[in-house]
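K.L.:
What follows is a protein structure lacking sequence information:
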């Protein structure tokens, strides 16, 4: 039984290229940020290959686009990369500062 590919690699590659160029990041710089070769980025953007989930998540953070945008062109989860960045920033703070930030967020969300 043949399984059809559910994701169109050419479209994914095109969206990655568009997001990269919007951010004014060269293929070389993007490859360096991901720890891959420029040739690999070229293959991704032309639809010959597709990122694994780890690289897709890294691309989401670098290009500030949700994974859903790369997969199907929608921008649901539009702030997931920001939440991930905030969580990483919080990890270096002491408990008192985290509590202050929590109270600030509560006041902004009326909870």
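P.N.:
Received the coordinates, thanks. Nothing here was measured: the structure is a model prediction, and the numbers come from that model. Numbering: from 1, shown residues only.
K.L.:
CA only for contacts and neighbour counts going forward, please
P.N.:
Will do.
K.L.:
how about the strands in this protein?
P.N.:
With strands called from DSSP state E, the chain shows none.
K.L.:
Which residue ranges of it form helices?
P.N.:
Applying DSSP state H to the chain gives helices spanning 9-22, 27-34, 38-45, 53-63, 67-72, 80-90, 95-109.
K.L.:
Make a markdown table from those and add mean neighbour count to it.
P.N.:
Output for the helices of the chain, formatted as a markdown table (neighbours: other Cα atoms under 10 Å):
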| stretch | mean neighbour count |
| --- | --- |
| helix 9-22 | 19 |
| helix 27-34 | 15 |
| helix 38-45 | 18 |
| helix 53-63 | 17 |
| helix 67-72 | 19 |
| helix 80-90 | 13 |
| helix 95-109 | 11 |
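K.L.:
Got another one to weigh against that:
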């Protein structure tokens, strides 16, 4: 199994920011250094299941929200993130993206 820790870290950062807390406050609560939080959010540090459970509890979000689609060997890899981004586009932008994606698929090697 290949976990995309960068994607996991980005999701943790998004949840932290939506909670309105700083890396410093988050680090203090988790009893780790600010550097650890920074590395975790950038996907440099691997996170244990126990730590992830504590993170999701602190951020008041389900672990599934953080983990869904982070296995790069899974068919649903990045699907949730793609859907979130896609849904932010206008109808015209969706059409452009679809045309670009079709062209890419037809011409990839």
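P.N.:
On my side now, so go ahead. Fair warning: this is a prediction, and the values are worked out from it, not measured in the lab.
K.L.:
residues in contact with residue 80 of the second structure?
P.N.:
68, 69 (Cα atoms under 8 Å, 6 or more residues apart in numbering).
K.L.:
Would you mind measuring from it to residue 23 of the second structure?
P.N.:
Counting by Cα to Cα, to the nearest Å, the separation of residue 80 of the second structure from residue 23 of the second structure is 25 Å.
K.L.:
for residue 42 of the second structure, same thing?
P.N.:
With the distance defined as Cα to Cα, residue 42 of the second structure ends up 12 Å from residue 23 of the second structure.
K.L.:
what does residue 105 of the second structure give?
P.N.:
Distance, residue 105 of the second structure to residue 23 of the second structure, using Cα to Cα: 40 Å.
K.L.:
What is the distance between the longest helix anywhere in the second structure and the centre of its chain?
P.N.:
If you go by DSSP H, the second structure has its longest helix at helix 91-107. With Cα atoms, centre = their mean, to the nearest Å as the basis, helix 91-107 of the second structure stands 24 Å off its chain's centre.
K.L.:
which residue numbers in the first structure go with that helix?
P.N.:
The aligned range for helix 91-107 of the second structure in the first structure is empty, by TM-score structural alignment.
K.L.:
Show the contacting residues for the residue nearest to the spatial centre of the first structure.
P.N.:
Centroid-nearest residue in the first structure: residue 60, 0.4 Å away (criterion: Cα atoms, centre = their mean). The contact partners of residue 60 of the first structure, by Cα under 8 Å, 6+ apart, come to 66, 67, 81.
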